[in-house]
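>>> Got a sequence here, can you build the structure:
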Amino acid sequence: MRLGLLHERAWLGDLLALGSGLLTVVAFAPYSIAPLAVIGPALLFLSWLEATPRRMAWRGYLFGLGLFGFGVSWITSGLSLFGAHMQALALPLASVFVLVLALYPGIMGWVASRFAGLSAALRLILIWPALWTAFEWLRGTLFTGFPWLLLGDSQVASAPGGFAPVLGDYGVSWLVATLAGLLVCIVACRRAILRIGAAAMVLVLWFGVGALRAVDWTHPTGAPMRVSVVQGNVPQQTKWRPETFMRTLTRYRDLTRAHWDSRLIVWPESAIPALYRQVAGDYLDPLAAEAASHGSALMVGLFVKRGKKIYNAVASLGAAAPEFYFKHHLVPFGEYMPFKHLLGWLYRRMDVPMSGLSPGHGGYTVQAAGQTVDVSICYEDAYGDIVIRGLPQASLLVNVSDDAWFGDSLEPAQHMQIGRMRALETGRYLLRAANTGISGIVGPKGEVLALADQDRTEVLTAEVRPMGGATPYVRLGNTPVIALVFGVVLLGWFAGRLINRSGNHRGQES
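Got it, this is the predicted structure:
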């Protein structure tokens, strides 16, 4: 498509931007066509060339509408389960959520327009990819953050994912956005040397970073151990009803007893929809003793009350005294209610069990089956900087979740893909237990060792190795890549100002 045509018929560029957002979603699970994570942003960059600042902002916003309108459509499913009164509000509230999220790429488009003084090649290869990464980080950080649909996550099984143990998820996003800029340069840069150089850089980056997958950043520290992940498959609509409570407890106990040959058995988030003290004496204590007699340990999702505060927790049970991990990063509106003085009318319509939780305190690990285990609950595993807080001391990762809130939508598959990225970043095995799926056991290269079908009662079993050592990402976190991308943006801004001043000076002399 000629750039002049996009300029002459602005609606074509607008349509291209919207379509590129929709296309980018297909790069992520469950579709997992990873190259589209390069092609989607490339089409957006193409629509930006020769566009006005206002048009660039608008096209960035359209891209965001496509990306989030399709990619996080599962928000509607979650809201509709918050009570009968919320069903009518689910679509409007989800729409507002998408409209707000789309502001990030929209503002990014406006900021990208501020670098018009630089050559197209510099903008495509350096400035715009750095801006992309900076705005992904801002979206994952501001207002508690929403680090979902990061370009890096789509590459967990592809060559660019080899960069994850070095600079993490955001580093992979930067690489993918750079590849997108290079792709546009191949077709749009005017000088042949730039087009040839861009094509060469695509090959070097793709295969060079892909070779990093062969590097073993971590190492086994013990013998293989058998582990199991229990997917109880308790429907969200009935999970919290008193009449189904004993049935749920019986299901998890029976599924567990069939796998006492596993050293560690993990249950999902809130597998027990009750407080620890309500089930400890008659249920959990005998089960823990039974586990210890078989040389096993349990990790169980439930709730713990300390004083007046209630925590979303994981209990580690076995031969020793119980240990607890309390969820640190809570989900707004699901686990706590922000802006109560403004949104009291909304909360009164919502029926969310255990929605008045407190953020956790203390460490990020528990002891289980003779291992130090790094624990995250549900949405926490979307934050790489949270997961690495228990490392390198921990030898295993465990994530427990309850994606039943989102039914048969895109969310469970996307969430499983995010979990795989955490394993790849840290060089650790991951045990992921989700109530209705998708549960899985993942290797230290992000590879799936065992996967449960969604909406099925199932127990996954595999052998894993305790791992030691630390990847560069574990040691350094997100700081290097974020400092670098903002540094590139600042240097580009100063360079653009110098070029503009030089041009104005020559104009005055002439």
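
>>> Could you use CA atoms for every contact and neighbour count after this?
OK.

>>> what about residue 133, which SS state?
helix (DSSP: H, G, I helix; E, B strand; the rest coil).

>>> Tell me, how many residues neighbour residue 371?
Residue 371 is flanked by 17 other residues according to other C-alpha atoms under 10 Å.

>>> What sits closest to it if chain neighbours are left out?
Leaving aside its chain neighbours, residue 371 sits nearest to residue 395 (6.4 Å; criterion: C-alpha to C-alpha, 6 or more residues apart in numbering).

>>> To check against the first, give me the structure of this:
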Amino acid sequence: MGLAAEPTGFWLLAWVALVPLWVVVLRSKIKKTSVLPFAIAWGIGYHGTVLFWITGIHPMTWLGVPWLASLAIALFCWSFITLWGVGLVVVWAKILSIISRKISEQNLNSILTRVLVGTALWCSLEWFWSLGSLWWSSLSLTQSFGNLVILHLGQISGPNTVTAALVAVNGLIAEAWLINTSRNRIETRTKIAIYLLPILCFSLAHLVGFYLYIQPLESNPETALKIGIIQGNIPNKIKLYSEGWRKALQGYTTGYKTLADQGVDAVLTPETALPFLWKSPARYQSSFYQAILEKNVVAWVGSYGQVGNRISNSLFTVDGEGNMVSQYDKVNLVPLGEYIPFESFLGRFINRLSPLDSHLVKGDPNQQFKTPFGQAIVGICYDSTFARHFRRQAKSGGEFILTASNNSHYSAGMLAQHHAQDVMRAIETDRWTVRATNTGYSAVVDPHGKTLWISEMDTYELHIGTIQPRQTQTLYVRWGDWLTLVLLILSGVTIAVNLTLKIKSVVSD
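A predicted model of the protein is given here:
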């Protein structure tokens, strides 16, 4: 399953990679074995592979952390978040094994009940896990950005729609496998139906996705926007020091002027492109601010804001006259890196151990980002993982997506997965997306998830992308993740019916 996600992107593997664990869970009653070791192994295999890029924070010697200590921190972070994902798999396997022991018959009704319950359970756990701060590797990520057709199911009920299709197909294959190896006598017609079910489910999911995929995109030249993107390529090891400041001001000022001269409507910079307080008097003397006054082109500036004695990771809209039109503060902060969980209890302890400035203030989830071109949907770096964050802004009137990220010092695997997250958000909300990153991958993505341009890694780049503001609202934007609730209700009903029929059968016997 880990190989299905980027950067390897063997997405077809995801449609069978859960089958072995399904089989172990369903056989647990017969074999009288615990499913926990298998669930733990599967969870480590998936989440450990997908999240291995986290070790890219090593080495942190540029922050003054000794090499060995840096390695230990990186391994701890990778291990902890991997095990957090393993917890989801363990809970799913344990609950499904209990239910499977209650409904263990090998008939079509029981098989469909087990698959329905297993699918509803996994979707519910992914929904619950995504409410926390440590969330990244939904099963839906394995299909992005290689299988754009199936990703369009996200327009129906978000990423859990894709997850539901994956889990259901894997479950049906597992049931067919067990039927094939069973010694019990099963009618030929029932066997054929069971063998055909995973094929039908896979085909139906892709047919629905294909129907959504081929919907035409309206184009209106009068409302189209030409957005300039600057990928500054400022390494983290110099970014927060005088050398990085000078390089940033020079690169972003030159890039802004170049793009403005080419007739763009606005210029987007990456996360904390100019790493100082934007509202401070120092900005008036900066070459970038003077360039805005000279060229009179809107700029979306990644910088820092201030709330009391704390700072925010922010994106500012600055109009051609240098006025600040709007400010977006990052909502989903990175634990330990940008904030300290349970700070009143752990703050003093963490401050002694961590060299990182973990005191950013969290943005209001309901903030709106007004621009001269209409309301935008904004995500800064880690925000891209949370589908509900983009849904909320699309529902309130956001017409196009702007994402700004740093991504410096991480491997190509992380950059590819981050881009994959934004591709899913573009499809789910049916919005054009412009990505500006410090070191890659910056990109332009259309509402069908097609990447129209993508930058190289660790290069300074300028690009102009044309996008179309949209006001459509998908089922997901309007109703949210309604499918998970429906699956849970249906699971409860089918379990009750199966148990009732089983009791009546025992009584009659």
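
>>> quick one on the thing from earlier: now for the residue nearest to residue 371 of the first structure: what does it line up with in the second structure?
Using TM-score structural alignment as the criterion, residue 395 of the first structure maps onto residue 399 of the second structure.

>>> returning to that earlier point: so the residue nearest to residue 371 of the first structure sits against residue 369, correct?
No - between residue 395 of the first structure and residue 369 there is no contact under C-alpha atoms under 8 Å: 11.2 Å.

>>> Distance of the residue nearest the centre of the second structure relative to residue 418 of the second structure?
Centroid-nearest residue in the second structure: residue 385, 2.9 Å away (criterion: C-alpha atoms, centre = their mean). Residue 385 of the second structure sits 8 Å away from residue 418 of the second structure, going by C-alpha to C-alpha, to the nearest Å.

>>> before we move on, the earlier item: so what's the residue nearest to residue 371 of the first structure up against?
371, 372, 373, 374, 428, 466, 467, 468 (C-alpha atoms under 8 Å, 6 or more residues apart in numbering).

>>> mind redoing it with 7 Å?
Counting by C-alpha atoms under 7 Å, 6 or more residues apart in numbering, residue 395 of the first structure makes contact with 371, 372, 373, 428, 466, 467, 468.

>>> Then residue 437 of the second structure?
231, 270, 271, 404, 405, 406, 407.

>>> same thing but 6 Å
When contacts are counted by C-alpha atoms under 6 Å, 6 or more residues apart in numbering, residue 437 of the second structure touches 231, 270, 404, 405, 406.

>>> just checking, the fourth one touches residue 381?
In this case it means residue 405 of the second structure. Yes - using C-alpha atoms under 6 Å, residue 405 of the second structure is in contact with residue 381, at 4.4 Å.

>>> neighbour-wise, which of those two wins?
It is residue 405, of residue 405 of the second structure and residue 381, that has more neighbours when counted by other C-alpha under 10 Å, with 28 against 25.

>>> Against residue 174 of the second structure, how distant is that one?
Distance from residue 405 of the second structure to residue 174 of the second structure, by C-alpha to C-alpha: 40 Å.

>>> Check residue 445 of the second structure too.
36 Å.

>>> aligned partner of residue 51 of the first structure in the second structure?
Per TM-score structural alignment, residue 51 of the first structure is aligned with residue 28.

>>> now residue 498 of the first structure
Under the alignment (TM-score structural alignment), residue 498 of the first structure pairs with residue 500 of the second structure.

>>> Who are the packing partners of the helix or strand encompassing that match?
Assessed by DSSP states H and E, residue 500 of the second structure sits inside helix 482-508. With contacts defined as 3 or more C-alpha pairs under 6 Å, 6 or more residues apart in numbering; DSSP states H and E, the packing partners of helix 482-508 of the second structure are helix 108-129.

>>> The helix it packs on to helix 482-508, inter-axis angle?
Comparing the axes of helix 108-129 of the second structure and helix 482-508 via axes from the mean of the first three to the mean of the last three C-alpha atoms, to 10 degrees yields an angle of 140 degrees.

>>> roughly how far is helix 108-129 of the second structure from the heart of the chain?
22 Å (C-alpha atoms, centre = their mean, to the nearest Å).
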